[in-house]
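J.: Need a 3D model of the sequence below.
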Amino acid sequence: MKKLILLLAGICMTFQATAQKKNFTYKFYGFVRGDLFYNTRANMAPVDGNFYLYPLDKKPDADGKDLNAGPNGSFYTFTSRLGVDVTGPNIGTARSSAKIEVDFGGFSSSTTMLRIRQAYVALDWEKSQVLIGQTWHPLFGSVCPDILNLSTGAPFQPFNREPQIRYQYKAGKVKLTASALWQLQYLSSGPNGMSEEYIKNSCVPEFYVGADYASADGWLAGGGVHLISLKPRTSSLWNEKTYKVNERMTTLSYEAHVKYTGRNFAFAAKSLMASCLDHTALIGGYGISSINPDNGEQEYTPFRHSTSWVNFTYGTKWKGHFFAGYTKNLGTTDALASATKYGMGLDIDQVFSTNIAFSYNLPHWQIGVEYMPTTAWYGDTDRASGKVVNTHSVTNHRILGLVMYYF
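T.: Model prediction:
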């Protein structure tokens, strides 16, 4: 850790020494963040429990006692962040810029480690922009919840940063977006677990097209369409023989969003018809719809999920936050030919969560507390429809304390 601190200090001193270069400007930013949390049961919560999603199903022991019913909690600061924005020089009529942003949320076997959050270059003209590099997925977009939890509304709000080529065009109050994206840190599921190989072997990136309308009185509204095309396997082991296969799973998702920002009050909402968006921290995935009896080649069918959330905030110095999210499994397009499924939360019929938080905000400071009950209904998958039946519910109560210092 001492070596890392010395490295970051050296980088900062280097930038300061060169920041006076003609036509360049540098702006450092970041925060120190501490999260203290408590849960009443075990949860699906990556990043060592800090990125909270939903409660895990009951797991009975030999006496029928639920192994997942025990409480847990901890305190972490590894989501503290450091970034630098660079502008200039101009290239023709285009303004050039770049961003590098890191935190300590990458994990080794025993400790946290530095990871890239965002790293991109951009060219801006009067009405258009081209961005190349890693930044927020367009499904995360310009409308996201204002809450304290690190998951920022997941698994109801998409959460993902990916390498991409993005083009945006502004025509008056309308902004159009088109993106081609590749996976790196947030990965789709498949036969070999979570891996980038499915989209790498596909040779087809994710695509997104969308539009936003921003009014002068604080309203923002828009929507978009997302395409993903995966190759789950390139070979099949069938009847003790290996065959080369040509498999592909392609599907579309749709989203709509709205936001209002007033002087002391803000409202935001988003709704998705989501399909195979488990790599964006949403519940989803796909199953097997048919198997070729000659060589074991498989066809796939996506699970469809309806996902929506609303968020209200009031106040500035003292701020109240309210969030509610709901996800429903709508089943698969085709019947399932196998019990094998790839994705996250596919044995869940529905999830409902609320979030009540209060924060105290000063220049460079935020201190807050949050209460978040979440209920998930687990059950059995009906292979004819892909829906979850014979459900039972489990509930987790999460309490979070947050301290942040911005710079």
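J.: Please make it C-alpha for all contacts and neighbour counts, starting now.
T.: Will do.
J.: quick one: secondary structure of V369?
T.: Three-state assignment for V369 (DSSP: H, G, I helix; E, B strand; the rest coil): strand.
J.: Now stretch 102-109: buried residues?
T.: 102-106 (16 or more other Cα atoms under 10 Å).
J.: For these, which two are the farthest from each other?
T.: Using Cα to Cα, the buried residues of stretch 102-109 span at most 9.8 Å, a distance reached by V102 and G106.
J.: where do the contact lists of these two overlap?
T.: Residues touching both V102 and G106 (Cα atoms under 8 Å, 6 or more residues apart in numbering) are 114-115.
J.: Could you check the lengthiest helix in the chain and say which residues are buried?
T.: Identified as the longest helix of the chain according to DSSP state H is helix 2-18. For helix 2-18, the neighbour count (16+ other Cα under 10 Å) marks F15 as buried.
J.: ok now it, how far from the chain's centre?
T.: How far helix 2-18 lies from its chain's middle: 30 Å, per Cα atoms, centre = their mean, to the nearest Å.
J.: A256 and S271 touch, don't they?
T.: Yes: at 5.5 Å, A256 counts as touching S271 under the criterion of Cα atoms under 8 Å.
J.: So for the one residue sitting closest to the centre of the chain, what's the nearest residue that isn't a sequence neighbour?
T.: Against the mean C-alpha coordinate of the chain, by Cα atoms, centre = their mean, the closest residue is F159 at 1.4 Å. In this structure, F159 finds its nearest non-sequential neighbour in T280, 5.0 Å apart by Cα to Cα, 6 or more residues apart in numbering.
J.: neighbours around N39, how many?
T.: 22 (other Cα atoms under 10 Å).
J.: What are the neighbouring residues in contact with it?
T.: Applying Cα under 8 Å, 6+ apart to N39 gives the contacts 71-73, 396-399.
J.: ditto for M372
T.: Contacts of M372 by Cα under 8 Å, 6+ apart are 353-356, 397-399.
J.: Now the second one, please; I'll put the structures next to each other:
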Amino acid sequence: MKKGNRFGILILYFIFQLSFLQLNAQGLSELKQHFKLTGFIKSNYWLDSRKVEGSREDLFLYYPKKPQLDINGDDINSGLNSNYSAINTRLTLTITGPDVLNAKVTGLIESDYTGVTNADVNGLRLRHAYIHLKWANDELMLGQYWHPMFVPEVFPEVLAFNTGAPFQPFIRNPLVSYKHYFGKLSLQASLIMQRDNSSDGPLGRNAIYMQEAALPNSHLQLHYKINRHIFGAAIDYKIIQPLSVTNQHVKTNKLLPSTSLMAFWKYSKDKLTLQFKSIYGQNLTEHLMLGGYAVASRDSLTGVETYTPTNHFFIWGGIHYGERYRFGLFSGFAKNFGTSKENIGVYYTKGADVDYLFRIAPSFCFHSGPLRLGSELEYTAAAFGTPDKQGRVEKTSLTSNVRLLLVAAYFFNTQ
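T.: Model prediction:
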């Protein structure tokens, strides 16, 4: 084909694309969609009494690092640490328009600058992206949103970026979620896959373990709302396949099923809010909580492995009071009950050497229009020890960290 003919075809192609975009824009304008941009600019300043297990340059705090002694017996991980960060500054675009299929339709895209991994800090990250359809007694959500175990109606009202983790789930997932209302009672059913928050395994944190199991994480949740109370309970079930081929180049399809149970409650009246949540769960690593799984057995010839999940109990509660001046207190506790079966000492887990963990965090926040100024003191302690053959941690000693957190946030809303 001659050069001139190629250039002419290219021009025609761009004219066609421009015409298509113009027609498409005209069609969208007839829909009378409404776009609203909201969000906040947030600055965090913190000081730790020792080194911590954390992520995003330690803005996200899990618990203190265990003592590590040098040749003189001094703890390498002791000593003050501090940092500043504004990476959880947030942008949210909400789109509304005419009813579709007799449902109110909302679209939402939300991002911040925390990145997808620790290596990507300051990178733009997709938090939420979903389509929400609401009928009189039904709701359908398609896209990426909080995992149902987060429970947007009942989660810790803290200033820290960790939002109560590792006592509270902190995870977003691609999902399909359906909810039906029976008056004051509602039932939610969800099918969930993994993306940024994924299970641990031989390849590190990776969504491929659930992909190769070929079954989505399934979740059922009940809500009961009466007067100023919210009561809820849920069951969560997932299956992963940690390996598809062994180091001996033998195909394997051994699966690991895990089940978690959850109950929660919230009471709110005027300036007062009370909240509570408890979870007994298996393999909750991707929720940024303690736990995971271990290798139960390994064939010495083929390398084929079987697996056993960890079992943990989590409970947290919070009380907050005030409006312009708001005071709060959060407390959480986690306990390691080991693995369901004996294991060979190979763990894919967070906190395999932690027997129990607790946190107490008082806070104060000043509200003035779009401006928020706050301070929070987090005391987090972990009992480190040595896991036995069934993952139960023995010979423990307590290590603690105190974090002083100062926060400034400016909210905006353009309609």
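J.: thinking again about what came up before, could you find the counterpart of the residue nearest to the centre of the first structure in the second structure?
T.: The alignment partner of F159 of the first structure in the second structure, by TM-score structural alignment, is F170.
J.: Same check on S306 of the first structure?
T.: Checking TM-score structural alignment: S306 of the first structure goes with F313.
J.: Settle this for me: its match is touching N283, isn't it.
T.: No: shown here, F313 of the second structure and N283 do not form a contact pair, counting by Cα under 8 Å, at 11.5 Å.
J.: Just say helix, strand or coil for the residue mapped onto S189 of the first structure from the second structure.
T.: Per TM-score structural alignment, the equivalent position to S189 of the first structure in the second structure is D200. Counting by three-state DSSP, the backbone at D200 of the second structure sits in coil.
J.: isn't D200 of the second structure right up against M210?
T.: No: in this structure, D200 of the second structure is not within contact of M210 by Cα under 8 Å, at 10.6 Å.
J.: Now do R56 of the second structure against T399 of the second structure, distance only.
T.: Distance of R56 of the second structure to T399 of the second structure, given as Cα to Cα, to the nearest Å: 22 Å.
J.: quick one: which of the two has more around it?
T.: R56 (20 against 17).
J.: Contacts only, for the aligned residue in the first structure for that one.
T.: Using TM-score structural alignment, the equivalent of R56 of the second structure in the first structure is V47. V47 of the first structure sits next to 105-107 when contact means Cα under 8 Å, 6+ apart.
J.: would V47 of the first structure count as being in a strand?
T.: No: the assignment for V47 of the first structure, made by three-state DSSP, is coil rather than a strand.
J.: what's the closest non-adjacent residue to L123 of the first structure?
T.: Using Cα to Cα, 6+ apart and skipping the chain neighbours, the partner closest in space to L123 of the first structure is S96 (4.7 Å).
J.: tell me, how many neighbours does the counterpart of K66 of the second structure in the first structure end up with?
T.: Alignment note (TM-score structural alignment): K66 of the second structure maps to D57 of the first structure. With neighbours defined by other Cα under 10 Å, the count for D57 of the first structure comes to 25.
J.: helix, strand or coil for D57 of the first structure?
T.: Relying on three-state DSSP, one would call D57 of the first structure coil.
J.: same thing with S109 of the first structure?
T.: The three-state label given to S109 of the first structure by three-state DSSP is coil.
J.: residues touching it, list them.
T.: Neighbour list for S109 of the first structure: empty [criterion: Cα under 8 Å, 6+ apart].
J.: For the lengthiest strand in the first structure, buried residues please.
T.: Selection of the longest strand in the first structure by residue count, based on DSSP state E, yields strand 388-406. Judged by neighbour count using 16+ other Cα under 10 Å, the buried positions of strand 388-406 of the first structure are 388, 393-405.
J.: Taking the contacts of N39 of the first structure together, which two end up most distant?
T.: Every pair of these checked by Cα to Cα; the farthest is G73 and N396, at 12.4 Å.
J.: What segments of the second structure are helices?
T.: Using DSSP H, the helices of the second structure run over 3-30, 208-213.
J.: Now do the last one: which elements does it pack against?
T.: So that's helix 208-213 of the second structure. Judged by 3 or more Cα pairs under 8 Å, 6 or more residues apart in numbering; DSSP states H and E, helix 208-213 of the second structure is in contact with strand 229-240.
J.: Where in the first structure does the strand it packs on fall?
T.: Counting by TM-score structural alignment, strand 229-240 of the second structure corresponds to residues 219-230.
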